[in-house]
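> one predicted model, sequence on top.
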Amino acid sequence: MRSLFSIFSIFFRLGCWSFGGPVAHLGYFQREFVDKRQWLSEQEYLELIALCNFLPGPASSQTGMAIGYQQRGVLGSLVAFAGFTLPSMLLMIAFALLMTTQLSNDLEAILHGFKLLAVVVVADAILKMLRAAIKSHWHSALVAGTAIAVLLLPGAAAQLIILLFAAWLGYLFMQPKIYNQTHSDLSEKSTSGAKVSQMAAIAFVAGWALLLVASWLLPSTAWLESIYRVGATVFGGGHVVLPLLSAEQSITSTVMASELLAGYSIAQAIPGPMFTLASYLGVMLGSGVLGGVIATILIFLPGWLLLLAVLPHWENLRSNRTLRGILGGVQLGVIGLLAATLYSFVWVGTVNAAMDMAVVVGLWWLLCSLKWPVWRVVLVAGVSGLVAFAG
């Protein structure tokens, strides 16, 4: 059994260099926990991704929480979340306090190199997922069809509908034999597992109700409910957070659109989950460092509670024939979604010239062929970004 400190330290290290957004995070998790440490199999990892993409909340962070839960239960999930989120939260709070909206040219160049590395990490993760999940031409057709649909019909609502359609196709046509019948450590850790699930579901509803009452009694606290509600209802990952938060009157009445966009840009440039945009907003809304911490907790809390409500029953759920078919369709749909996201959110705006493509190829060779450790490739990526910008 892994210690809580080791779980925290591993996730903290990942939180310090996981550039590239939610899809890249899944790639880093695969390399660390499937390929390197073998804490779970590729099939189990795919199932986790499918489950977390089907729940509202920050899918990549929820995947990390689930991996922590696998190792040490509820405390493990909290420690994994804290380790992965802490670097990004601190950076976003610092940016808000310093009102930093402009980066130096050299720093922009280094961050550009990190984004080029994210292209490699995401592409490598997608290829590995394809090798693990594709068993027939029908499977590849579903992946390709999902990717095409997501590219032609962007938006969180469209993505959810597409994944629901993939789930329906899985229910109709997916054969249970494609699943490896391996034991999952995501099942109940003790006889209290069902109670944990019930308490998490109750806390999810009760927390929302309390924040609604507080926002009615004290209108100045309405932004707390807004941030919790966004965390409880967002589908599609960190990129969807901006349009949802920008629609909240309790936030936009205080934070100008330019300030919101500046925070969003910073959240994309730094490592870790993009949901820490809430950390920035908590400070900007006049509540200082404490407000930033509270906002961080509130935007991640509902996704964590929903995950706890499901994970103790995961072993029973994953052995259900009907659910296995549905989940198989969702798994393939998620791979198609990630492939489309590789282009629309990772590639576009990052690979803009021949020099960028040359850096991507070089980083691919170092990471995937020579099998260099990620920290060493991160250093090379930063230097390459400086060279690419200079060119």
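Nice, thanks for sending it over.
> going by C-alpha atoms from here, please, whenever you check contacts or count neighbours.
Will do.
> what residues are up against the residue most central in space within the chain?
Nearest to the geometric centre of the chain sits residue 60, at 2.2 Å (Cα atoms, centre = their mean). Residues near residue 60 by Cα atoms under 8 Å, 6 or more residues apart in numbering: 22-23, 25-26, 49, 52, 237, 273.
> please identify the helix or strand for it.
Counting by DSSP states H and E, the element that carries residue 60 is helix 59-98.
> which parts of that helix are buried?
Buried residues in helix 59-98, counted by 16 or more other Cα atoms under 10 Å: 59-74, 76-96.
> then stretch 119-129?
For stretch 119-129, the neighbour count (16+ other Cα under 10 Å) marks 119-126, 128-129 as buried.
> what comes into contact with stretch 33-46?
Residues outside stretch 33-46 that contact it (Cα under 8 Å, 6+ apart): 30, 129, 132-133, 179-180, 184, 331.
> next up, a structure to set beside the first:
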Amino acid sequence: MSGPSFRASDAGDTSQPVAAGGPGEVFRAFLKLGLTSFGGPIAHLGYFRDELVLRRRWIDETGYADLVALCQFLPGPASSQVGFALGLLRGGPLGALAAWCAFTLPSAALLILFALGASAFGGPAGTGLIHGLKLVAVAVVAQAVWGMARSLTPDKPRAAIALICVLVVVFAVGAPGQIAAILLGGLLGVWLCRVRPVASPSYLAFPITRRAGLLSLTLFFLLLAGLPLLSAMSGRHGVALFDVFYRAGALVFGGGHVVLPLLEAAVVQPGWIDADAFLAGYGAAQAVPGPLFSFAAFLGTAMTPWPNGVIGAAICLVAIFAPGLLLVTGALPFWNALRNRPLAQAAMRGANAAVVGILATALYDPVWTSAVQNPRDFAVALIGFALLTVWKTPPWIVVLLTAASGVGLALV
């Protein structure tokens, strides 16, 4: 591996990443992803890889895996952080904002409509649709595991690291296990992956200075410490709302599913929303594309105290995403310097192998276990996987076909 080489296909062809674009291109690409990326954060990483790494060639495979590993370390929604970083890389600060808006707002708008009473997911057809979307996630994650394993675990040491990290995640459940797996993968990489000639990774030209990065980190900690004080002093519900959702986004590793108990304690126990509405909204969040953190838009709309409705949704949505985006903005200016150090390169090889192990484990639980319940489900998921990997079918077509299959199976 040398220079900014890029794996253009699973067959191993390489080409140079294409030249930088602009915010408009970023918005269009992420709007497509925001409308079609079903299945949660692990599936989102698979969609990103297919659309932005393999098809559009915005970044090479190694650089993408490095970003995934970095965002797995940070609190917040990992897939949204990766998307934000890719938007920043491709289109600058406006590109980063365009990526976040285009990927997040479709699901947020759907959940606001659901909160206002526009639900269309009742009955057998609705249940089948949701189940079909879960089967899409099986195909997408399986494709991501297959492709990334071929690129990032091409030798015995890195394959061994991936398998060891599978065991770590299996026996240490949840976000702590994932973080431990990446740390262990990095340490094993320093030990096992230094025998190869050191190669200079492709330079990721994030248009943000170190000073701006330090300001982002400072703002993150100031808000984390200051919002509870401001909420207590002001007594305003809007400030309390921002504080609750900011802390939820700042203190959670592992994404949307992990934040659920924090949000339940924050909004159900004080009586801002009842438990039945909370669970109904969470169920609807499973049926829409995009990040699960968009569940915050439903809560902000449906809760009783003002501000609620669209204004409440905007407050909750910005608050829950802000800490993760501030953290990744703060880390990125220092990322290239770290990646160019020989020991860091060895550690990242191990960490990238660990990411493959984490993805493989997530393919089984929760993706496979929540979706594949009988041989018919297995057949649908397998067909989706073959369409993606063999026939190179666009993911949005696979989404439509698999969702339709779920509805059909439910009505038979």
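Arrived safely, thanks for sending. These figures come from a predicted structure and were not determined experimentally.
> where does the TM-score land?
The TM-score (TM-score structural alignment, normalised by the length of structure 1) is 0.93; 388 aligned residues with a Cα RMSD of 2.1 Å.
> ok, so of the contacts of stretch 33-46 of structure 1, who is nearest residue 196 of structure 1?
Residue 196 of structure 1 lies nearest to residue 184 out of the contacts of stretch 33-46 of structure 1, by Cα to Cα, at 18.0 Å.
> count the residues that sit near that closest one.
15 (other Cα atoms under 10 Å).
> give me the nearest residue to it, chain neighbours excluded.
Spatial nearest neighbour of residue 184 of structure 1, excluding adjacent residues (Cα to Cα, 6 or more residues apart in numbering): residue 315 at 6.3 Å.
> doesn't residue 181 make contact with the one you found?
No. Applying Cα atoms under 8 Å, one finds residue 315 of structure 1 not in contact with residue 181, separated by 10.8 Å.
> those two: which is more packed in?
Set residue 315 of structure 1 next to residue 181 and count neighbours by other Cα under 10 Å: residue 315 wins out with 16 against 11.
> residue 391 of structure 1: which of the buried residues of stretch 119-129 of structure 1 is nearest?
Distance to residue 391 of structure 1, by Cα to Cα, is smallest for residue 119 among the buried residues of stretch 119-129 of structure 1, at 19.6 Å.
> just the ones of the buried residues of stretch 119-129 of structure 1 in helices?
Taking DSSP state H, the ones among the buried residues of stretch 119-129 of structure 1 that sit in helices are 119-126, 128-129.
> buried ones among the contacts of stretch 33-46 of structure 1?
Using 16+ other Cα under 10 Å as the burial test, the contacts of stretch 33-46 of structure 1 include 30, 129, 133, 179, 331 as buried.
> ok, so of the residues you listed, who is nearest residue 206 of structure 1?
Looking at those and their distance to residue 206 of structure 1, the nearest is residue 331, at 31.5 Å (Cα to Cα).
> and the equivalent of the closest one over in structure 2, how far from residue 169 of structure 2?
Using TM-score structural alignment as the criterion, the counterpart of residue 331 of structure 1 in structure 2 is residue 352. Residue 352 of structure 2 is 15 Å from residue 169 of structure 2, where distance means Cα to Cα, to the nearest Å.
> could you do residue 237 of structure 2 as well?
Residue 237 of structure 2 is 39 Å from residue 169 of structure 2, by Cα to Cα.
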